[in-house]
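> sharing a sequence plus its predicted fold:
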Amino acid sequence: MDIEWDLLLAHWDAELKKGQYIKDHVRNTAEYMARIGKSLGLESICILIGLLHDAGKVNRDWQKYIRGEAASGGDHAGVGAWYVQHVLYKYVNNSVPADTYRWYGIYNEFLIYPILAHHGLYDVLKEMEDGSVCCWTEKRLKENERLILAHEELTSFIHVLDGWAGKWFKTSLFQLYQKGFAEWMDWHKAIQHMIGKSGKAVMQDADSRRQASLFYFGATVRLLTGILKEADVYDSANWALEERQQVYKDEELDAVWQQMGDNVERLYDLFHKAENPSLLNQVRTAMADDAYAAAAVTKDGCYRLPMPVGAGKTNASLRYALHHARTFHDRRIIYATAFLSVLEQNAKDIQDIIGKEHVLEHHSSVVADDCAGEEDEYEGAEYLRESWESPVILTTLVQLSNTLFKGQSACLRRFSKLIRSVIIIDEIQSLPVTCVHVYNLMMNFLTHMMGATIIHCTATPPGLDDEGALNYPCIYEKDEKGSPVALVDGSLMAAPVFARAQFYSLLGERFTQFLSTEQLVAHVMMQLEQEKSALIIVNTKKAVRKVYDAIADWLDAHDRPGECWYLTTNLCAAHRLERITRMKEELQKLREGSRQTPLICVSTNLIAAGVNIDFDVVYRSLTSLDGVLQAGGRCNRDGKRKIPGRVYLFMYMDETLEKMPVLQKEREASLEALRKVYGSKREEEALDIGACLDEYFRRLYHKNRQALDYPVQDGPFSQTLLQMLSENRDMAAQYRIGHRSSVPYLLRQRFKTAADAFQLIDNKEKTVIVPYKNEELIDEVFALVGDDGHPDFAALKPVLQKLQRYTVGMYDMKEYVQVIPELGIYLLDPEGYDEEFGLTKGEWSELIF
């Protein structure tokens, strides 16, 4: 057969009339994967997958397709997978013992799945139209066998690849396969060792151990698929570009960490040298010094940083992360928080300290992350999607969670960027209870298998390692006494300087009373006869508007001085940040006495955690008790009052939580904990909310016992996300009934269905750019998109990054939104956005994030 193998195409640009050869693409992909995999002990596995992933593109039909001469090129991903199962596997058949050969068969699955899934995750066990269940991996391998045997070039190409491997990597495919097997066996042992640290609930129950093992095996598949996606997409999206996207080398990262670290230390030098610092600032600096010292001795693992509200944990955790990165040569620092408002504020503060260069702020995907088709993900739009290559990523818990569990190409690529990273999760207590088990398992995998260091920052630790309440606890690193490692001295965290507010109940003596709008407004106005500022936090946007309107009406009707401010995520990030900044300025004037007019803010929970703002009195509509403590951090935050501020718990009659079952259960657990600790309480008696926290979380976990594994409603095979990502028990049982035999593979997960089903919050919104003081940026987008269908992707990317701060989420856009379909960009018409209330047209969710 006379084939010019070196001239076969992997990609073709019809406009440029040039292509990329298969030999160049598979080599680039394998080399990139090898660099990533080496730090994990998976170098040979990564090289092998990279070499094999596009083997099917040598098919003569696919070569016609890539040149535009045919409508389809067939399943090119399946050929490399078939080579693993029917060529490489057979080589070891007679050279190893039967038991070892069985392990090779399991090892094959971890090579086969990433190759088959590199253009999209799939369910290993899949429900067919007739209701039967088939093993999709087995089906695709059989279909590819017919394809391969019918095309001589496909049966021959394995030998060509073997020659290329020898030339490029000084080893044969078979030797790579054997070296990869040794790597996989070591990986398997490391997983079993990790499970051994998981606590009594896992170790004493065989089913729990098996479920944990299969979850971690599934996470391994996600990791290998993510590494392949990153290398494959990077090379495919960049081969025709004059200037490739930057990939940071180790020495470049070391220089970045040094520069950023020096910037942080200059700030702390000022703190250390300050004359007559307040007691609060003394304690804050001492805590940050403790965390800094701990960074040099806490290599990968999960740690808690339970600093009190207002203790400066953002700066302290940043300082820790940079010192850790310099010490252990980490690849990336990721700061994630649950609330957009906290990210908006802290991102600015962080960039003011360490600079904006080498920092990516990523809280919304202006360009949709999903890919339309097999080759579409390699077109220019992929260049615009955030792959988290920047050394420092400032993001939301939603985006981090999508990276851990969703199936889009960009999410899988980001997953590979978590290797050897420092991940700071701020306000970890905000993690929805339904995600606790899958999150704990994934965090264990990140720290023990991917070399990540995770810091849980919060003033209210949610007991994620509670072995009595949780089947799958988070594995925190332990000290010699068996307690979680302390990054900060406990005596500093208990300093009296942090007791700046007292908590009171408006729930009646038995914690059952609701307030009407009129009662709530009357109580607020009574407080403002003596105080100058009040913050009211409710749980829905409709409730915010109702309370806001009622206060505005009351002020007008009683001719009383007062200014009311509205704050929800209907305002885009830039709008919110501007409003919060202005409020801070006015509140400072109240503190100084240069302003007399009282200020009232009505907000959703977006302001309740982490926002550095200071009110005299705070009202919190009750859901979680940790949320009450977080809200308390907005009361007398700087400790400048002569007497403590006051925080009032209440339940709002005109606010319904019926469509928010998670919040409803949080409220129930809070009320039960209060009754358990106090029995009854009069309004004038202060509450110790911190004393109720452990009881609250125990009750919350037990109340949600059936929900901790993330329930999913999905037809006849409805089960939990944890089941889908591990045993997939129901479908495996159906397979046995239909085939009268067990599933032929260890892996049987519903990877695609689970990825599609996962939502950190029930969010079906689209990210929409709104018109708010950004006309020039929007005009620039249209100019760069152009009319010729050939956008300037390199110039568009920084513009779209700037536009992240001008987005909101909508799920019913109707006629109010313009679409740039080729990029998946949505733009809101001007009449849909209001200077006071933000988004006014279309429909939006009641989400608190």
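Looks like it arrived, so ask away.

> C-alpha only now, for contacts and for neighbours.
Will do.

> what ranges do the helices span in the stretch 651-800 of the chain?
661-678, 693-703, 721-724, 729-739, 751-757, 775-785, 793-803 (DSSP state H, counting those that start in this stretch).

> in addition, the following structure is provided for comparison:
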Amino acid sequence: MKQNESYIARPHQLLSVHLANVSALTSEFASTVGFRNSGRLIGYLHDIGKYSELFQHYIRSATELIDTEDIDYADASGLKGKIDHSSAGAQWVWKRKTDGISEIVAQIMALAIASHHSGLIDCLSSDGKEIFGKRMTKEDAKTFYSEALQHLSEKEVELSQLFNESVEELAPACQKLAAIPELNPKIQQFHLGLLTRHLLSCLVDADRLDSAGRTPQKSSSWETILQTLEQNISRFKADTKVNKIRKRISNSCQRFAENKPGIYSLTVPTGGGKTLSSLRFALHHTRNHKLKRIFYIVPYTSIIEQNAEEVRNILGDSDPNDPLILEHHSNLTPKTDTEPNRLFSENWDSPIVFTTTVQFLESLFSSGTRGLRRMHNLTDSVIIFDEPQSFPLKVTHLFNNALNFLHYLGGSTIVLCTATQPCLDDVDSEKGRLHFTKRIGYSSEMMPDCRQLFDALKRVKVINSIRPEAYSNSEIANFLDQKFCPEINSQLFIANTKVVAREVYQNLQISVPDIAIFHLSTSMCPVHRKTVLETVKAKLANKERLICVSTQLIEAGVDISFDSVTRSLTGLDSVAQAAGRCNRHGGAKVIGKVFIINASEEKLSSLPEIEIAQQKTLRILGEFEKSSNDFDGDLIGLRALKRYYELYFFERSHEMDYPVKGGDTLLSQLSANELAKQAFKRINNEQLPPYPLLQAFSEAGRNFEVIDAPTEGVIVPFDESARNLIGQLCSTQFSRAETYKLLKLSQRYSVNIFSSDKAKLRDQDAIHETQPESGIFYLNECFYSKEFGIDHKGDGNLSFLSI
């Protein structure tokens, strides 16, 4: 093979075409941070190692383009994943470095090219091994650099010019990063690491899109969407005290959209209509500043379901092939980078994206390429964090520094939207605090009168019902039964664990058989939870007596109102969120009652954050009892919540940089990487590798878990639509593009389960792959319950599904 036109990237696509396509797409994606030329260069160089004769023999043999009797035939199964085709491009870039700036640029681009299949590689591992340097000096026989170089001769001048232009692009980026307040060398290294990850994200997404035969989703007309929103808002009636306040909040958000992009807070009491108010801000702000998309980042999938549906009903979203709104619930594709899940993973290119805290953080810090692929779409956007206090404490500094990066370099506007604002701007500045945008004469808060809002929207009273001997599950059921009275016709109980919620529900079925009892948990798929909530809402509207038992999924973003709420002891912020489900619209004749109780049968050893939060809430309850005036007489008011966060953050400040084994932290591994440097010096006589970036990116990614027990998505056969989707995914008749659409639809029928639970279900033959090696699993029907969702005992009451 002598001509470039004889070389293929995959069946039916020439390598030259693939390189050109990926180059153009990567350039387009990277332009949002001013790295257009860098994107063009790495896109073209990323797969030049595929020009090797060995790779060509492999790919043609694997796809039966070479007969087994042909002299060039290769054992494809033995070579799969073993031919290095990414190092050649990385080495080409690295060899072009000269001075300090060009060296930084060269390393950033070399890392992106070398990492586009594996995820970001280490520069220096925690045990002091020089990973990046060895990759850049890897022998020609294994990288096929010389072979690749022969095919670049005609483009040498153009590519060299692109490298020089890439160096020129870095100076403005460095100036933007230097503008971040309180910048120190550690945080600067952290931001350079995020810049590298961003460039890699652009490359990975471009590569996956071209490989799957997909194109980026077209941008929407914000003007048209805004007109639809405003027409709907104009029909909302300000006919009650609460609705008048909601209208005032909405109008304030619209006016605030004129402000420049920045980092802002929106502090609105529960029930204040912050979802639509923040949407109104986001749409006007996006239109005013020509931004690309809007993200809603929420703590629970239940919030995605309701909020996305609410927004969809207002804006309309009728084209399933080009959706305005994406709901990204769960990871149906596994973290391991197999060819199918690389192509089918979600990339967040819809105009409005609803996704979870877990998905957001994984896009910034996880290993592999599945989450990383999405990161670049977070730039040049409005990102709204609903209930940011729900973020795990250990990611505080990672989160703060990432948000500063996304604003100062990525040009995005960040909004923290909650009734219970955490003190993210009041933590250790050396490790990274959040830098809210200051406006001359004004604060960064979008609402000018928070205290007045909280007083005006006070609709409940919190009652401390904790006793020395905690309540058993049966006693909790009795407690709820005794609370029924003329003023209390509907009740909500929120437990800290699924086990307690389930057992209280079962006790209530026995003790109050004449009252409708409902159960909600994350073991149920989104459509299942929605079905239960719709039934509960219908009964509430009919004034029927009922009790709903739930885990904390109902605490935020679920528009539902009960006469009374009982909350198992937890953090004061969660108590405030639970209170938002009581007398939500202010329509009750008497003030709503929220009871706090302590449950004796909760097992919280694996949930230390809840245990610590309980201690701080008990401290606040004691202080409130001594002097309620210090808290304006409101246990869930602004002063009480501020005091709670002071206590909670102070005691746990040492956990905020994400500690890992060996005395290291993720913040360090992604920035200065001091322990790795010390290990390297011990091995190499006090010398350090001569590279600008020395982070342990890959190791940090492997250490990173948003929750201590990671989860994976499983599709459940809840109804006929779910069964049809499972059947279609099990079929081999669908193209990659069609399978991708099916996976999007399947998210509404997926449940995230712990890896240990998944292993148990596999041992019971309860879950199966839709296709061999797809990593996409579905559940047998006898393991799914209409009451509890996934049932690990196989006692589910749905009929058995056989495919």
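On my side now, so go ahead. Remember, predicted model here, so these are calculated numbers, not experimental data.

> and the TM-score between them?
With the length set by TM-score structural alignment, normalised by the length of the second structure, the two chains reach a TM-score of 0.90; 761 aligned residues with a Cα RMSD of 2.5 Å.

> follow-up on the earlier one: out of the helices of the stretch 651-800 of the first structure, which is closest to residue 316 of the first structure?
helix 693-703 (24.1 Å; Cα to Cα).

> give me the mean distance between the helix or strand containing residue 400 of the first structure and the second structure.
Taking DSSP states H and E as the criterion, residue 400 of the first structure maps to helix 397-405. With mean Cα distance after the TM-score superposition for the first structure, helix 397-405 of the first structure departs from the second structure by a mean of 1.6 Å once superposed.

> which residues are contacting the next helix or strand after that helix?
Counting by DSSP H and E, the element after helix 397-405 of the first structure in chain order, helix or strand, is helix 409-416. When contacts are defined by Cα atoms under 8 Å, 6 or more residues apart in numbering, helix 409-416 of the first structure is touched by residues 119-120, 222-223, 225-227, 229-230, 369-371, 377, 385-388, 402-406.

> and for stretch 594-613 of the second structure?
Counting by Cα under 8 Å, 6+ apart, 460-467, 469-473, 476, 496-497, 499-500, 564-572, 575, 579, 582, 648 sit against stretch 594-613 of the second structure.

> what's the span of that stretch, first residue to last?
End-to-end distance for stretch 594-613 of the second structure: 18 Å, by Cα to Cα, to the nearest Å.

> so where in the first structure does it end up aligned?
Under TM-score structural alignment, the match for stretch 594-613 of the second structure in the first structure covers residues 647-666.

> which of the helices of the stretch 651-800 of the first structure sits closest to residue 169 of the first structure?
helix 751-757 (32.4 Å).

> pull up the aligned stretch in the second structure for that closest one.
The aligned range for helix 751-757 of the first structure is 697-703, by TM-score structural alignment.

> give me the mean distance between the matching stretch and the first structure.
With mean Cα distance after the TM-score superposition for the first structure, stretch 697-703 of the second structure averages 1.9 Å from its match.

> show me which positions of that stretch end up buried.
Using 16 or more other Cα atoms under 10 Å as the test for burial, stretch 697-703 of the second structure gives 697, 698, 699, 700, 701, 703.

> where in the second structure does the helix holding residue 400 of the first structure align, residue-wise?
The aligned range for helix 397-405 of the first structure is 357-365, by TM-score structural alignment.

> buried stuff in the matching stretch?
By neighbour count with 16+ other Cα under 10 Å, stretch 357-365 of the second structure contains the buried residues 357, 358, 359, 360, 361, 362, 363, 364, 365.

> tell me how far the fourth one lies from residue 195 of the second structure.
Distance from residue 360 of the second structure to residue 195 of the second structure, counting by Cα to Cα: 16 Å.

> re the thing from before, in TSV: the buried residues of stretch 697-703 of the second structure, plus distance to residue 97 of the second structure.
Conversion of those to TSV gives the following (distance: Cα to Cα, whole Å):
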residue	distance to residue 97 of the second structure
697	22
698	24
699	26
700	27
701	28
703	32
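
> which one of the residues you listed is nearest residue 485 of the second structure?
residue 703 (51.7 Å).

> not counting its neighbours along the chain, what's nearest that closest one?
Nearest non-adjacent residue to residue 703 of the second structure, counting by Cα to Cα, 6 or more residues apart in numbering: residue 660, 7.2 Å away.
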